[in-house]
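J.: compute the structure for the input listed below.
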Amino acid sequence: MGWAILCCVVFITGYAVKRLLTTAWEGHAFSLKNFFLLTVTYSVLLTGFATVFTVLTMEGIEVMVVQEQVDSFWSLFFTAVYFSTMMLFSVGNGEIIPVGLGRWVSILAIFLGHVLPVTVVWTLIYNRSPRER
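T.: Below you'll find the model as predicted:
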């Protein structure tokens, strides 16, 4: 069951990133539509990576070392949400350390967390009209 959930999460997360990269951005850098699209995409990425870490841990694959005791599903999931947030919005690991396959998943999270905003900014700059430049 966990592997089916993992496949669905990877598909949904991939679709969210594709949708962000192929959407025509409004000409205004600070439009509500642009902000909403970026927020939804990052929310999907955050919960997607948290689900990946949770499912892999529950399947017996060690992907992160946590210094505190994790004793329930929700405790594990919210720890994974925190870890995913740290990977997407900074590079600090702090008290949770990726190990094994988790290192590669973390690298992907860090890459997406840093490349997507740059891509959005460059797209907005490129799509500006000559009058705005």
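J.: for the rest of this, base every contact and every neighbour count on C-alpha atoms.
T.: OK.
J.: what sits against residue 120?
T.: Neighbouring residues of residue 120 by Cα atoms under 8 Å, 6 or more residues apart in numbering: residue 21.
J.: Proceed likewise with the subsequent sequence, for comparison:
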Amino acid sequence: MVYYLFFVIVVIVIYLSLRTLFTPYKLRDKHLSFENFMFLVFIYLTILIGFGLIYMILELRGYDVLLDNGLPIDGNFFVKLQTVIYFSGITLFSVGYGDVAPLGIARGIAVIEALIGYAIPAAFVVRTFVEGKK
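T.: I've put the predicted structure just below:
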């Protein structure tokens, strides 16, 4: 039960983080300000850690969600956490080295994460210029 509650909380945090990207917000006059850059960095970090936690929750529930060099990830909690955060990062930024691969339900989650990774920069650019013209 705790895993499901934590899962729902993580999904809500990801949703709220993405919602801030699409909500009108007064940007500074500069299009490339440090504030705007940090805003984008924190959006990416929230999404990256959020999806990493989703993979970790599934892993802790007993699902094999990732293969590391062809083998299910094993080791202690911190080794697994490192692997799922790494996988989340390479998926979000569409690097995809191939050393860690998703299994089962994680494939669909990885597709959603990759789609979000592509959409964030486009949404940020559109938002910056639309707000800048107002």
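J.: where does the TM-score land?
T.: The TM-score (TM-score structural alignment, normalised by the length of the first structure) is 0.88; 130 aligned residues with a Cα RMSD of 1.7 Å.
J.: just the helices in the second structure please.
T.: For the second structure, the helices defined by DSSP state H occupy 2-22, 34-60, 77-92, 105-133.
J.: would you format the ones you listed as TSV with distance to residue 28 of the second structure included?
T.: Listed next are the helices of the second structure as TSV, based on distance: least, Cα to Cα, whole Å:
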stretch	distance to residue 28 of the second structure
helix 2-22	15
helix 34-60	8
helix 77-92	27
helix 105-133	8
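J.: tell me which of the ones you listed lies nearest to residue 69 of the second structure.
T.: Smallest distance to residue 69 of the second structure across the helices of the second structure (Cα to Cα): 11.4 Å, for helix 77-92.
J.: list the helices and strands that closest one packs on?
T.: helix 34-60, helix 105-133 (3 or more Cα pairs under 8 Å, 6 or more residues apart in numbering; DSSP states H and E).
J.: one more pass at 10 Å, please.
T.: Contacts defined by 3 or more Cα pairs under 10 Å, 6 or more residues apart in numbering; DSSP states H and E place helix 77-92 of the second structure against helix 34-60, strand 66-68, strand 100-102, helix 105-133.
J.: now do the buried residues in that helix.
T.: Judged by neighbour count using 16 or more other Cα atoms under 10 Å, the buried positions of helix 77-92 of the second structure are 80, 81, 83, 84, 85, 86, 87, 88, 89, 90, 91, 92.
J.: nearest to residue 73 of the second structure, of those?
T.: Comparing those against residue 73 of the second structure with Cα to Cα picks out residue 80 as the nearest, at 6.5 Å.
J.: which residue, other than its chain neighbours, is closest to the residue most central in space within the first structure?
T.: With distances taken as Cα atoms, centre = their mean, the residue of the first structure nearest its centroid is residue 45 (3.0 Å). Using Cα to Cα, 6 or more residues apart in numbering and skipping residues adjacent in sequence, the residue nearest residue 45 of the first structure is residue 13, 5.9 Å away.
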